[in-house]
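[1] Coordinates for the following, if possible.
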Amino acid sequence: MSAPASLTPRLTLGRLALLSVLLLFAVFFLTPLYVMVATSLKGMDEIRTGTLLSLPLSPSLAAWATAWSSACTGTDCGGLKPFFMNSVLMVLPAVAISTLLGSLNGYVLSKWKFPGSEFLFALLLFGVFMPMQVVLLPMSQVLGWLGIASSVWGLIFVHVLAGIPSTTLFFRNYYVGLPDELIKAAMLDGANFWQIFWRIVLPLSTPILVVTLIWQFTNIWNDFLYGVVFSGADSKPITVGLNNLANTSSSVKEYNVDMAAAMIAALPTLFVYVVAGKYFVRGLTAGAVKG
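    Next comes the predicted model:
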């Protein structure tokens, strides 16, 4: 059955202009990604003789293999693999812990308010807007006192603390929209604080969980400042490794290897947004930024 004529979108002049503008913006933002991918698949001879936008004539993953396992990042020539693994070991627990703590904070600050809870939330909110550079020196001292300076555990600790304000904000604003009657009914049935959280509140938190997980994963994976300041020789994340690789001097600058390394560093976040991007938008519209 065909759709009614009134429901069939018509290609008006205004709609055509809008689509043209959107297409122009899409091309503008995707061109750097295309250049990176195309250059990473070319050999150096083809890069020298061709143009920046030309397609690779003989696509090869040799530059990717070099960037992963044998490219020089300063004095070490082991590629990006160890840096990538450091980021994985750092990101997964940091994202999980900061998200869990943020959900608990949001739950308490929205459904179990106490005297001074609004003031405490205001202090946490201040942490969202505080420049990262402000905490570098005191955080270095704290990591030294705890004995986890220049380690992956130290980076995890830093990113958990840095992420708590934003995760708390997300969950608190989302939980404000949940009916208080749910909590009261559960309390009348004898459920305690943790039972209400695990069995009622958390199962209703899927949209904001997705938003927070993607937000934290992206921020932590792409962070460079904390990685370069708080990491040691064996705990540097992928962003620091990419910077070292790009700035390592050699007799011949291998642009294809640099582009392949940049793509390797960007693949996890690209994958997350491609797979879960629509859920991120749904989570935002479900209440992540309201309250």
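
[2] contacts and neighbour counts: CA atoms only from here.
    Fine.

[3] Tell me how many other residues crowd Ile214.
    Number of residues near Ile214 (other Cα atoms under 10 Å) recorded here: 19.

[4] can you give me the helices in this protein?
    Remark: helices assigned in the chain by DSSP state H are 13-40, 44-49, 62-69, 81-111, 117-129, 136-146, 152-175, 180-188, 193-196, 206-222, 225-230, 238-247, 255-283.

[5] Buried residues of the third one, list them for me.
    Taking 16 or more other Cα atoms under 10 Å as the neighbour-count basis, helix 62-69 is seen to contain the buried residues Ala62, Ala63, Trp64, Ala65, Thr66, Ala67, Trp68.

[6] And this one, please, so the two structures can be compared:
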Amino acid sequence: MTRTSDRERRRDPARIALYVFLLASAAFFLLPVVVVVLNSLKTMDEIRQGSLLALPASPTFDFWRIAWSSACSGIECRGISPGLFNSIKIAVPAVFLSVLVGALNGYALSQWKRPAADRIMLAITFGLFVPYQCMMYPTIVLARTGGLFGTYPGIVLIHVVYGIPYTTLLFRNFYAGLPDELTKAARIEGASFLQTFGHVMLPLSVNMLVVVGVLQFTGIWNDYFLGFIFAGNENAPMTVQLNNLVNNTRGEVAINVNMAATILTALPTLLVYLLSGRYFVRGIAAGAVKG
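    Presented below is the predicted three-dimensional model:
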């Protein structure tokens, strides 16, 4: 009976249609990646003469090395390697601070059982729906006034401030779903607010910390707009370097180099997802988007 029911379940038209839809969706999203990878391994002559989906006749990683190099000729600089360290030194502290502040805010709001807490949470959530493009002018004025415009501390602070509403909302929903007995037991043992947060709540939030950290890292690493405006030339992240490379108008447009540079820029976020995949899925299942 069990084998028969399993066979019938596999032959269920609805299940088959679901699998077909999932495979078609995966192919739809993976096709651009396949095109980029294939053409980053071809010469320009091969790209011009063949199809974008054709396999490379003689695959080569020479164009990856060109995309990565930081060699300059005259006033023209090609390569995205200078932006790697900039992106790392921007993303790491910005992710750490925004996640830490968001976790502390979320815990405080989840424990504050008063109408004022709901109003504060509503105000924070409202910040999620205001496009930061609309706040650029006052943000630029404030950054200039504080001497932070075009500086490394300035771009880190901008990412932290814009990330706090998002991280606070996720952590508040997560902590609101935990049993109140945990904090009550900590208070009975004499633990303070910060001790309860550091010794009880944070250890229970590992999966959630990974979820929020991965989402924040992805958003900050892939950001171009804020990095272009606030980072300055010396702190320009990889996305700005990629844009400069792709929009280079001197000579022939090297499609293979541009595609290789695109892959190199996207690799760190892909590696982060691969390394944290198990914890990311657990965090989502534990209520990362609940509430």
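
[7] Let's have the buried residues of helix 62-69 of the first structure in a markdown table, adding distance to Phe217 of the first structure.
    Converted to a markdown table, the buried residues of helix 62-69 of the first structure look like this (distance: Cα to Cα, whole Å):
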| residue | distance to Phe217 of the first structure |
| --- | --- |
| Ala62 | 29 |
| Ala63 | 27 |
| Trp64 | 24 |
| Ala65 | 25 |
| Thr66 | 26 |
| Ala67 | 23 |
| Trp68 | 22 |
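
[8] Tell me the one of these nearest Leu89 of the first structure?
    Trp68 (17.3 Å; Cα to Cα).

[9] who are the neighbours in contact with the closest one?
    The contact partners of Trp68 of the first structure, by Cα atoms under 8 Å, 6 or more residues apart in numbering, come to Gly78, Gly79, Leu80, Lys81, Ala261, Ile264.

[10] Let's see that with 6 Å instead.
    Gly79, Leu80, Lys81 (Cα atoms under 6 Å, 6 or more residues apart in numbering).

[11] Name the nearest residue to the second one, sequence neighbours excluded.
    Spelled out, that is Leu80 of the first structure. In this structure, Leu80 of the first structure finds its nearest non-sequential neighbour in Trp68, 4.8 Å apart by Cα to Cα, 6 or more residues apart in numbering.

[12] Gly154 of the second structure now?
    Leaving aside its sequence neighbours, Gly154 of the second structure sits nearest to Leu148 (Cα to Cα, 6+ apart; 4.5 Å).

[13] ok, now Pro93 of the first structure?
    Nearest non-adjacent residue to Pro93 of the first structure (Cα to Cα, 6+ apart): Ile156, at 7.0 Å.

[14] just Phe157 of the first structure next, same as before
    Nearest one to Phe157 of the first structure, counting by Cα to Cα, 6+ apart, is Ala94 at 7.3 Å.

[15] how close does Leu109 of the second structure sit to Arg7 of the second structure?
    Distance of Leu109 of the second structure to Arg7 of the second structure, computed by Cα to Cα, to the nearest Å: 50 Å.

[16] With neighbour numbers in mind, choose between those two.
    Legend: neighbour count by other Cα under 10 Å for Leu109 of the second structure and Arg7, higher for Leu109 (23 against 11).

[17] need the contact list for the residue nearest the centre of the second structure.
    Central residue of the second structure (Cα atoms, centre = their mean): Thr218, 1.0 Å from the mean position. Each residue near Thr218 of the second structure by Cα under 6 Å, 6+ apart is listed here: Thr269.

[18] Now Val228 of the first structure. Nearest residue, chain neighbours left out?
    Once flanking residues are discounted, Val228 of the first structure sits nearest to Val240: 6.0 Å by Cα to Cα, 6+ apart.

[19] How many residues are close by the residue nearest to Pro93 of the first structure?
    Ile156 of the first structure has 23 nearby residues by other Cα under 10 Å.

[20] just checking, it touches Val95?
    No. With contact defined as Cα atoms under 6 Å, Ile156 of the first structure does not count as touching Val95 (8.8 Å).

[21] Identify the residue nearest the equivalent of Pro82 of the first structure over in the second structure in space, chain neighbours excluded?
    When the second structure is aligned by TM-score structural alignment, the residue opposite Pro82 of the first structure is Pro82. Excluding the flanking residues, the one nearest Pro82 of the second structure by Cα to Cα, 6+ apart is Ser70, at 6.7 Å.

[22] That neighbour is in contact with Gly79, isn't it?
    Yes. Ser70 of the second structure lies in contact with Gly79 (Cα under 6 Å); the separation is 4.5 Å.

[23] okay, the two: which has more neighbours?
    Neighbours per residue, other Cα under 10 Å: of Ser70 of the second structure and Gly79, the larger number sits with Gly79, 24 against 14.

[24] The more buried one: what's it in contact with?
    Ala67, Trp68, Ser69, Ser70.
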